[in-house]
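Colleague: what follows is a predicted protein model with its sequence.
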Amino acid sequence: MDITVKPAADGASWAMVDLLGRSMGRIVQAGSTLSIEPAGHAIETMQSMKHGPFATLDDALREIETHTRGTCQLQEAPAAPPGGSIPVDKLNASNDE
């Protein structure tokens, strides 16, 4: 089972989704540790694995990969452009000027 882990808006958790975009649960930070909270189809698949505590996000991702025998990739949050948003007139600007 291949899983993508995406930062959630709350800044303290990461959503886990499969390749079809279905929720597989989340990874939650509580203080200095993290735990895996499976949901949907992942509840049964991840039932016998360690759910935490983990010291790092990499440790949690590694546990998921080891147990599911798939890949677990972190999708970084998109970086904000320096200085805020990009002006609309610059979105399609060419460098050929």
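Modeller: Perfect, I can see it now. These numbers come from a predicted model, not from an experiment.
Colleague: CA only for contacts and neighbour counts going forward, please
Modeller: OK.
Colleague: next SSE downstream of the longest strand along the chain?
Modeller: In the chain, assigned by DSSP state E, the strand with the most residues is strand 23-30. Using DSSP states H and E, the helix or strand that follows strand 23-30 towards the C-terminus is strand 33-38.
Colleague: show me what the helix or strand that that following strand is followed by is packed against.
Modeller: Proceeding N to C from strand 33-38, the next assigned helix or strand is helix 42-45, under DSSP H and E. Other helices and strands packing on helix 42-45, by 3 or more CA pairs under 8 Å, 6 or more residues apart in numbering; DSSP states H and E, are strand 23-30.
Colleague: comparison target below:
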Amino acid sequence: MKIRPLYDRVIVERLAQETKTISGIVLPDTATEKPDQGKIISVGKGKILENGKICPLSVKVGDYVLFGKYSGQSVKIEGKELLVMKEEDLFAIIEK
């Protein structure tokens, strides 16, 4: 299924959290926090400005981003947990 968010919203898939420490200790799911990094899966057309024009988003599909721990609305689509958030909720694009 394809999903396209409206306006200035993006769909983000959280990156997998490390379950092992540097020293090799395996952490249970209850001891780990949700990651604050993810990959952009889909983007909207852009933000509607006061003059009615659409300003395109700064992020694109495939970008890795940094966002707040409690940012976005969690949704489950085809068994995947995704986040829907506005572009302004993103902190940075991670360049690799």
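Modeller: Arrived safely. Keep in mind the model is a prediction, meaning the values are calculated, not measured.
Colleague: where does the TM-score land?
Modeller: Remark: TM-score between the superposed chains equals 0.24 [TM-score structural alignment, normalised by the length of the second structure]; 35 aligned residues with a CA RMSD of 3.4 Å.
Colleague: next, the buried residues of the longest strand of the first structure.
Modeller: In terms of neighbour count (16 or more other CA atoms under 10 Å), strand 23-30 of the first structure has its buried residues at 23-29.
Colleague: what is the nearest of those to residue 58 of the first structure?
Modeller: Set against residue 58 of the first structure, the nearest of the buried residues of strand 23-30 of the first structure by CA to CA is residue 27 (11.1 Å).
Colleague: so residue 24 of the first structure touches residue 38, yeah?
Modeller: Yes: using CA atoms under 8 Å, residue 24 of the first structure is in contact with residue 38, at 5.8 Å.
Colleague: just the element for the closest residue to residue 40 of the second structure other than its chain neighbours, please.
Modeller: Leaving aside its sequence neighbours, residue 40 of the second structure sits nearest to residue 12 (CA to CA, 6 or more residues apart in numbering; 4.6 Å). Using DSSP H and E, residue 12 of the second structure sits within strand 9-14.
Colleague: packing partners of that strand?
Modeller: Packing partners of strand 9-14 of the second structure (3+ CA pairs under 8 Å, 6+ apart): strand 37-43, strand 80-86.
Colleague: angle of the last one against strand 9-14?
Modeller: What that stands for is strand 80-86 of the second structure. Between strand 80-86 of the second structure and strand 9-14, the angle comes out at 140 degrees (axes from the mean of the first three to the mean of the last three CA atoms, to 10 degrees).
Colleague: got it, and the first one?
Modeller: In this structure, strand 37-43 of the second structure runs at an angle of 140 degrees to strand 9-14, with the same axes, to 10 degrees as the basis.
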